[in-house]
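# here are the coordinates; sequence isn't available:
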C-alpha cells in the first residue's frame, strides 16, 4: 500500500508539472489540502495528457479545438470545487491564481514576445569558431535581459545563416539551446519563467543575480569552452571537405527596430518599480487582494507592447517569422493550467499531512532540514522532461513557500531549486519552451538536427557531467 501511495504521488507530481504553468504559485485559500485526495488532480492530469498527446495523435483536431479542450478541463475543476466547498471558497481560490499570478505572467510573456519580435538582425557573417562562440556568449547574456524566448527568437536565424555553408552545423544549434535558450536566462526574473514566478511570489529581482551568478559562470563557461573545442575540431575537418556554396553570402550586419530597445528597458523598469514602490493601496476582488503597484506595472508593460506594434516596421516582424499563434496558444492553455492546478497546490501546501507527503520526505534530511543536493537534482531531472516553471514551484512549495525565509535562512535551497529548474531545462527538447521552437526553426532551415534521443545523447555527454561537478561545488 505504501509503495502504491509513493508511486501515485510521483505520478501526480509529474502530472502536476508536465507543461504546467505558474499556477502553482497560487495560494489555495480555504481549501483543506490535508483532507483532499489525489483524485482532485485528475482534471489537471487530463489536461496535461491532452497537451502531451494532442499534437501527436490528433494534430488537426487539436490545432482547431485546443482552446475548447482546455476550457473543458478547467470546468471539470471549477464545478467540483464549487460543489464540494461552496461558491465563496472556490471563487477565491481560482481568482487568486488568475488575478495574482496568471495575468501578470502572461502579460510579461506577451510583452517580451511582442517587443523582441520587432527587433531584427539583418545581414550575415561567417560562422567561424570564434564568431560562433561570441554569438553564443552574447545570446546567453541577452537571455537574462529579454528572456530565453526573446533572445532565442532574435538570434537563432542569424546564427543559422552564419553557418549554413558548413557541412557540420547542427552542434552550433545544440549548444545554442544549451546556452541561450536555457542557462543564460538564470540571472533575472526576465530570463526564464520559473524565476519570474518566484519574483511574483516575493523573491527579490536581483536575488538570483547575486546567488546564482557563480554557478551560472561556472556552468556557462564550461559548456561554452566545450563548444569552442568541438567547433574548432569540426571546422578544421571541414577544411579538406568539398566547399559548399554559401546560400547567404556575408553582408553588413545591421540591427533593425532599434525603437524597441528602450521599450524593453521600460519593461525592466516597470518590474523594478513594482518591487520598490509600496504605496499600501490594495483593491479587494472577491476576497483577493490586488496591490496597486502590480496593477500599475502590468498596465505599463501592456502599453509598452502596444507601442512596439505601432513603432515597429511590418517587414521586420515578417523577416523574424513573427505571428500571434504561439502566444495565443500559451495564453489559452496556461489559463486552464492555472485553474486546474489549484487543488494540487492545496495538497502540496499541506506538506507532510497531505497526499503528496512521500515527496516531501525525498527532499528532507533526517533532521528535517532541506537537502539542497536533492532539491537541485529532483528539480532538474523533472525540468528536463516537464515544464520547468511548475517544477520550480512544486519544490518552492515543498521548501516552505515563504520567499523571505527562502532568500535568507534557506538561501542555498532556493538557489538549488532555481539552478536546477533553469539549467536542466536544456537536457531535452521539451524541457523549456524555446528549445523546441529553435529545433523547429533549424529543421525548416535545413539543419540536420538530431532526434529527441540524439539530442539527449549530446546533453548527457556535455551537460550532465557539468551539472554533477557544479552540484558538488555549489550544493
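Looks like it came in fine. All of these numbers come straight from a predicted model, not from anything done at the bench.

# going forward, measure contacts between C-alpha atoms and count neighbours the same way
Will do.

# ok, now how distant is residue 426 from residue 36?
According to CA to CA, to the nearest Å, residue 426 stands 34 Å off from residue 36.

# could you do residue 251 as well?
Distance from residue 251 to residue 36, by CA to CA: 63 Å.

# one more: residue 88?
18 Å.

# which of those two has more neighbours?
Between residue 88 and residue 36, counting by other CA atoms under 10 Å, residue 36 is the more crowded of the two (17 against 12).

# what helix or strand does the spatially closest residue to the more buried one that is not a sequence neighbour sit in?
Spatial nearest neighbour of residue 36, excluding adjacent residues (CA to CA, 6 or more residues apart in numbering): residue 347 at 6.5 Å. Counting by DSSP states H and E, the element that carries residue 347 is helix 342-349.

# would you check that residue 158 makes contact with residue 120?
No. Counting by CA atoms under 8 Å, residue 158 does not reach residue 120; the two are 9.4 Å apart.

# between the two, which has more neighbouring residues?
Legend: neighbour count by other CA under 10 Å for residue 158 and residue 120, higher for residue 120 (23 against 20).

# check contacts around the more buried one.
Going by CA atoms under 8 Å, 6 or more residues apart in numbering, residue 120 touches 154, 255, 256, 257, 316, 317, 319, 320.

# repeat for residue 143
Residue 143 sits in contact with 149, 150, 151, 152, 180, 181, 184, 185, 191, where contact means CA under 8 Å, 6+ apart.

# element containing the first one, please.
Yep, that's residue 149 we're talking about. Applying DSSP H and E, one finds residue 149 within helix 129-162.

# here's the one I want to compare it with:
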C-alpha cells in the first residue's frame, strides 16, 4: 500500500506532478477558462500519468499498483461517492419565495446557511441558499458585500463541524478521525469566527442599507418562503446514519486486489450510491431546473481529484518520513525548539496553502506532517489537528479558488447581475475582513 513507499529515498522531484495539478486547478480557470472547461480531464490525466509511469519504472509495477489500488479503494472512491450523494441531494432542495433583504434578514439567512454547511456540505448549502439570498437583495443598490460574506460563511467557515461539511474533514474521517471530533474540538473556534463575521456583516449592511435609502421597485416582490424537496432532506439523514454506522460497526474485511477493505465501509459506499439514485428518482424536474442542476460540476471534481489522489501518493510517503525525508525544512517550520508542535504555524501554513490550492490535499499534507496517526492526533495532538482542520476550512475563504463553492457562487452571482470583485479585488475583501479575524483566532485558540 501507499504506506510501504519509503519516503526517505524520494527526492523533491517526485512532488512536481502534485504541484503541477494544484497549480493547474488554481490558474487555468482564471487565465484559460475555455481551455479548462473542455480539457480539465485531460490535464488531470496528464499529471496522473506523469507520476504513475516514473513510479512504475523506478519503484516497480507491483509496488505502484498496490499503492494506487489502496488509494482508490480506501480514499478516492469513498470521497467521491460522498460528494456525489451530497451534491445530488442538495440539488433537489429548493427554497422558493422571497424576503426583503434588510440587514437583519440577510444576517439570519447567512446564519442559516452557515449552520446548513456542516449538515449538507459547503457546496450543498451554497447551492441551496445563494439564490434566496440573491432574490432577497436584487432590489438593493449595493449587494456585493452580501455575496462576499456569503462566500466567507456559507461556502467555507460553516463547514467546519462535521466530515460532511468540507472535503478535508471527510478525508480526516477516512483516516480515522471520529465523526464528531470536529464538532467538539472546533465548535468554539467556529462559533467565534462566525459570530464575529456575522456581527461585522450586520453593522456593514446596516450602514449601507441606511445610505441607500428607499428603493421604489423590487424585481421579485416579497412572497412566503417555502421549502421544496423535503424527501431529499431525509436522504441527507440517511447519509449521516450510513457514515456513523460505518465508524461503529465491525463486520470484518474483504481483500480486493490485495487491499483489505472493511465490509462496513463498502456498505457505506453502497448507501451513497443508493441515496444518489433515489434522489434522482424522487426529485421533480422543476426542482433541478430551479437550481440550475447539471452533472458537470461533480464530473469535474471526480476527474480532478483522481489526478490529485494519484499524484499525492509519493508526497504523503515523503511526509511520513518526517525529518528524515526531503520535507525536513517544512518539519522544522512547524516544530518548536523543544520538539513540540508549533500550532500557530500549522494553522497559518495550512491556511495559506488552502487559500490558493485545493484545501483537501493541503489538509492531507499537514495531517501527515503532524504524524498521520489519527488516534494520537485526536488526543495528545488535539490542538494541532484542530489548527490543521480549521486552517484548511476557514482559509479556503481567502480567495475564489480556495474552495470549490467559492467560484460557483461567484459565477451564479455574476449571472444574476451582481458586480462581483475581481480575483484580487476579492482578496482585498478577505485581507481586510478575514485576516484580522484569523489573527484573533490564533491569539485566542492556537497560541502555544
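Done, it's in. This one's a predicted model, so the numbers in the text were calculated from it and none came from an experiment.

# across to the second structure, which of the contacts of residue 143 of the first structure hold up?
Counting by both residues aligned by TM-score structural alignment, their matches' CA atoms under 8 Å, the contacts of residue 143 of the first structure that remain in contact in the second structure are 149, 150, 151, 152, 180, 181, 184, 185, 191.

# count of neighbours near whatever residue of the second structure lines up with the third one?
Pairing criterion TM-score structural alignment: the partner of residue 151 of the first structure within the second structure is identified as residue 125. Look at residue 125 of the second structure: counted by other CA under 10 Å, it has 29 neighbours.

# got a list of what residue 125 of the second structure touches?
90, 113, 114, 116, 117, 154, 155.

# please report the distance of residue 412 of the second structure from residue 291 of the second structure.
10 Å.

# swap in residue 369 of the second structure?
For residue 369 of the second structure, the distance to residue 291 of the second structure - CA to CA - is 40 Å.

# looking at the two, which one has more neighbours?
With neighbours defined as other CA under 10 Å, residue 369 of the second structure and residue 291 compare such that residue 369 has more, 22 against 18.

# show me what that one aligns to in the first structure.
Checking TM-score structural alignment: residue 369 of the second structure goes with residue 398.

# ok, and the closest non-adjacent residue to its match?
residue 360 (6.2 Å).

# OK, contacts around that neighbour?
351, 352, 398.

# so residue 260 of the second structure is in which element?
Under the criterion of DSSP H and E, residue 260 of the second structure resides in strand 259-262.

# assign the aligned partner of residue 389 of the second structure in the first structure to helix, strand or coil.
By TM-score structural alignment, residue 389 of the second structure lines up with residue 418 in the first structure. Taking DSSP: H, G, I helix; E, B strand; the rest coil as the rule, one finds residue 418 of the first structure in the helix state.

# what residues does residue 418 of the first structure make contact with?
So residue 418 of the first structure contacts 186, 194, 195, 208, 212, 376, 392 (CA under 8 Å, 6+ apart).

# and the helices in the stretch 101-250 of the second structure?
103-136, 144-153, 167-174, 181-185, 187-212, 230-248 (DSSP state H, counting those that start in this stretch).

# now those helices as JSON lines including distance to residue 276 of the second structure?
Output for the helices of the stretch 101-250 of the second structure, formatted as JSON lines (distance: least, CA to CA, whole Å):
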{"stretch": "helix 103-136", "distance to residue 276 of the second structure": "14"}
{"stretch": "helix 144-153", "distance to residue 276 of the second structure": "26"}
{"stretch": "helix 167-174", "distance to residue 276 of the second structure": "18"}
{"stretch": "helix 181-185", "distance to residue 276 of the second structure": "26"}
{"stretch": "helix 187-212", "distance to residue 276 of the second structure": "30"}
{"stretch": "helix 230-248", "distance to residue 276 of the second structure": "9"}
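
# between the ones you listed, which one is closest to residue 402 of the second structure.
helix 144-153 (10.6 Å; CA to CA).

# can you give me the stretch of the first structure that the closest one aligns onto?
Going by TM-score structural alignment: helix 144-153 of the second structure matches residues 170-179.

# residue 268 of the second structure is nearest to which of the helices of the stretch 101-250 of the second structure?
helix 230-248 (5.3 Å).

# got the buried residues for that closest one?
Using 16 or more other CA atoms under 10 Å as the test for burial, helix 230-248 of the second structure gives 231, 232, 233, 235, 236, 239, 240, 242, 243, 246, 247.

# translate the last one into the numbering of the first structure.
Alignment note: residue 247 of the second structure maps to residue 275 in the first structure; criterion TM-score structural alignment.

# list the residues that contact residue 380 of the first structure.
Counted by CA under 8 Å, 6+ apart, residue 380 of the first structure has contacts 417, 419, 420, 421, 422, 423, 424, 425.

# closest to residue 31 of the first structure among those?
Nearest to residue 31 of the first structure among these: residue 417, at 26.0 Å, using CA to CA.

# with distance to residue 125 of the first structure added, can I get the kept ones among the contacts of residue 143 of the first structure in CSV?
Listed next are these as CSV, based on distance: CA to CA, whole Å:
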residue, distance to residue 125 of the first structure
149, 23
150, 21
151, 18
152, 18
180, 19
181, 21
184, 23
185, 25
191, 27
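
# would you list the buried entries among these?
Buried, going by 16+ other CA under 10 Å: 149, 150, 151, 152, 180, 181, 184, 185, 191, out of these.

# what about the residue nearest to the fifth one when sequence neighbours are not counted, distance to residue 471 of the first structure?
This points to residue 180 of the first structure. Residue nearest to residue 180 of the first structure in three dimensions, not counting chain neighbours: residue 140, with 4.4 Å by CA to CA, 6+ apart. Residue 140 of the first structure sits 21 Å away from residue 471 of the first structure, going by CA to CA.
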